[in-house]
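> Give me a model of this one.
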Amino acid sequence: MDQGLAGKRVVVTGGTRGIGRATVLAFARCGAHVVACHRTESQHADSLARELAELGGQNRVVRTDVTSVAGARRLGDAVGAELGQLDVLVNNVGVDGAVPFAEISQTEWHRLIDHNVTAAHLVTQAVLGLLVDGASVVNIGSSVALRGRVNGVHYTASKAALIGFTRGLCKELGPRGIRVNTVAPGLTETEPGAGLPPQAVERIVGMTALGRICRPEDVAGAVLFLAGDTSRYVSGTTLNVDGGV
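As a prediction, the model looks like this:
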C-alpha cells in the first residue's frame, strides 16, 4: 500500500550516519523533500549531500548542534526557508555510553540527556509552528528503555524519558491531528558487528528471535510506516524494532 510520502516535507536530525542516513535516503527515494542535519563536517555529510542531489527533489544537508537552543532554532530557520512547512519530524540525534553507575560523572550524565532527550525537546519546539495539521513526529528511542542495561543506567534513563516525552506530546498535539510516536530499535549494526566483540554479538543474536542484529534500514522502514498514511490512527506508541529479543 502506498504510504503517501511523495512530496512530504521532512526533517531528520542526526541524518548523515547509521539510522539517520538510512531514514533520510528512504524518504528521498519515496519522493519526499528532506532536510537532514549534522553537527560536524565529515565525509559522511558530503557523501549524503551527493546522494541526495542524485535522487533529485528539494533536499538539503544542514550543519548545526541541536543540543543547544541556538542550534535548534538555526535548524528551524533552515527548514522554514527550504521547505516552508513540515509534514514529518524525525528526532534521531542520540549518543550511547557504557559506564558503571558509580562512575557516571555529571558531564557524562548531561551528555546523554542533552543528546537523547533535550535535543528532541528543542528541535520539536523550534519547528512546532511549521508542523501542518496531520503531521507526524517520530522519535528514535531504544528497546533498552524497556529492559535496562548493565553499565548503561544513564542511557536507559534517557531513552525511557523519550517515551514519556512521546506520551505527553501526543496528548498536546492530538487536537491538531499531529501524531507522535517512538521507534525503539535493538542493537543496530551501524558498523560491522555493531562495534562489539564477536562473543558479545553472538550472545545478542542468540537472544533475538530473528537471529540477526538490527540494520539501519529496518529502523527506517518503521519510521516510514509511522510517517505515512497507513498509521494515521497510531499515536503515543512505542514500536519495538528489536527482532524479538
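> make it CA atoms for all contacts and neighbour counts henceforth
Will do.
> any idea which residue sits dead centre in this protein?
Residue closest to the average C-alpha location in the chain (CA atoms, centre = their mean): Asn92, at 2.2 Å.
> Next, the structure of the following sequence, for comparison with the previous one:
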Amino acid sequence: MSGFDGARVVVTGGTRGIGRAIAVAFARAGARLTVVHRTAGEPVRELGAELTALGAEHVLVRADLTTGDGARLLAETVRERFGGVDVLVNNVGVDGHAKFEDLAEAEWHRVMDHNATSAYLVTNALVGLVPDGGSVVNVGASVALRGRPLGVHYSASKAALVGFTRALAKELGGRGIRVNTVAPGVTETEPGAGLPPALASRLAGMTALGRLGRPEDVAGAVLYLAGETASYVTGATLEVDGGI
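Reported below is the predicted structural model:
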C-alpha cells in the first residue's frame, strides 16, 4: 500500500488485534505513527520492534483514554512530536457479555466508556490538531446495526459511534475533514484463541464468504476511508463482516 508517505497517523488501542493490524498497515504505507496502549507488556515491545524494522517513525504512548487526562496526554505528545495529526483512528474498545436483567451499572459504564466515551474524549482533544482535509475513522461493530443478545451494552456503545460519526461529519465537513466508521463483523484477532472451534465454524458458515474476518480485512477498510480514494465519503458506516 502507498499514499500515506509522511502522514501523521494516530491509532488508539493499537498494540493488539485489529489496532495492531491498522498500525502496521499504515507503517507499510509510509505513515508516521503515534500508537496508544493502556497496558505495558510484550505486545507493546513486539509492535515497537516491528515498526522499527519497517523503518516507520513512531512513538508508543501509554494512556487511559477513557479519561480526559489520558486524552490530553495524547494530544500533548502528538503536538510535541509531530505538530498535528492527519488521520485519527479511534480503535479503543472492549467486549462485554451479560443478560440484560443481570447487567450491572458498573459493567454498562465500563463498556460505554471504552467504546463510545473514549472516541469523544480523544477526538475532542485532537481535533484542533487536525488540518483541513484530515480524516477520522472510528472502529465500531456490525452488531450496532443488528443488535446482539447478551450484549445490549456492547451493541448500544457501538451504535453510539454511528450517530457520533454522522453528526461530527456534518460539523467538520466545512473544513474538509471526513469522519467515518468501519463496522467489523466477527473477527478472529488471534487465530486459535477466543471463540470455541464449533462456534467459530458456525459463525463462519453464516457469512457469505464462508470465513471469519481477519484484522487485515479491517485495516484495509480503514486505509481506504482515510485515503484519497474515499475523498467524497463522509458520515458513512462501512460494514466489514463478510456478508453475515
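> picking up where we left off before, my guess is the residue nearest to the centre of structure 1 contacts Thr16. True?
No - Asn92 of structure 1 sits out of contact with Thr16 when judged by CA atoms under 8 Å, with a separation of 10.5 Å.
> Give me the longest strand you can find in structure 1.
strand 131-140 (DSSP state E).
> so that one matches what in structure 2?
Under TM-score structural alignment, strand 131-140 of structure 1 corresponds to residues 130-139 of structure 2.
> what's that stretch in contact with?
Applying CA atoms under 8 Å, 6 or more residues apart in numbering, the contact partners of stretch 130-139 of structure 2 are 84-91, 119, 161, 165, 175-184, 222, 225-226.
> Can you give me the distance of the corresponding residue of structure 2 for Val219 of structure 1 to Val240 of structure 2?
If you follow Val219 of structure 1 across to structure 2 using TM-score structural alignment, you land on Val218. Distance, Val218 of structure 2 to Val240 of structure 2, by CA to CA, to the nearest Å: 7 Å.
> Now the common contact residues for these two.
Common contact partners of Val218 of structure 2 and Val240 (CA under 8 Å, 6+ apart): 182, 184.
> Out of the contacts of stretch 130-139 of structure 2, name the ones that lie in strands.
Per DSSP E, those map to strands at 87-90, 178-184.
> Now render these as a markdown table, adding distance to Asp64 of structure 2.
Putting those into a markdown table (distance: CA to CA, whole Å) gives the following:
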| residue | distance to Asp64 of structure 2 |
| --- | --- |
| Val87 | 20 |
| Leu88 | 17 |
| Val89 | 16 |
| Asn90 | 13 |
| Arg178 | 25 |
| Val179 | 23 |
| Asn180 | 23 |
| Thr181 | 22 |
| Val182 | 22 |
| Ala183 | 23 |
| Pro184 | 23 |
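> From those residues, pick the one nearest Thr39 of structure 2.
Lowest distance from Thr39 of structure 2 to these (CA to CA) belongs to Asn90, with 16.9 Å.
> would you list every one of the helices in structure 1?
18-29, 43-55, 69-83, 106-113, 119-127, 153-173, 198-207, 216-227 (DSSP state H).
> In a markdown table: the ones you listed, plus distance to Lys8 of structure 1 and mean neighbour count.
A markdown table is the format used below for these (distance: least, CA to CA, whole Å; neighbours: other CA atoms under 10 Å):
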| stretch | distance to Lys8 of structure 1 | mean neighbour count |
| --- | --- | --- |
| helix 18-29 | 9 | 23 |
| helix 43-55 | 15 | 15 |
| helix 69-83 | 10 | 19 |
| helix 106-113 | 30 | 16 |
| helix 119-127 | 15 | 21 |
| helix 153-173 | 19 | 20 |
| helix 198-207 | 36 | 13 |
| helix 216-227 | 10 | 22 |
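> possible to save those helices as CSV with distance to Val35 of structure 1?
Formatted as CSV, the helices of structure 1 follow (distance: least, CA to CA, whole Å):
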stretch, distance to Val35 of structure 1
helix 18-29, 8
helix 43-55, 10
helix 69-83, 7
helix 106-113, 24
helix 119-127, 12
helix 153-173, 22
helix 198-207, 34
helix 216-227, 15
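> quick one: Arg79 of structure 2 from Val94 of structure 2, how far?
For Arg79 of structure 2, the distance to Val94 of structure 2 (CA to CA) stands at 27 Å.
> again with Trp108 of structure 2
Here the criterion is CA to CA. By it, Trp108 of structure 2 lies 11 Å from Val94 of structure 2.
> Check Thr234 of structure 2 too.
For Thr234 of structure 2 relative to Val94 of structure 2 (CA to CA), the value is 25 Å.
> circling back: can you turn the buried part of the contacts of stretch 130-139 of structure 2 into a PyMOL selection?
Those of the contacts of stretch 130-139 of structure 2 that count as buried under 16 or more other CA atoms under 10 Å are selected in PyMOL with:
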select buried, resi 84+85+86+87+88+89+90+91+119+161+165+176+177+178+179+180+181+182+183+184+222+225+226
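> how deep is Thr238 of structure 1 tucked in, by neighbour count?
22 (other CA atoms under 10 Å).
> That'll do, ta.
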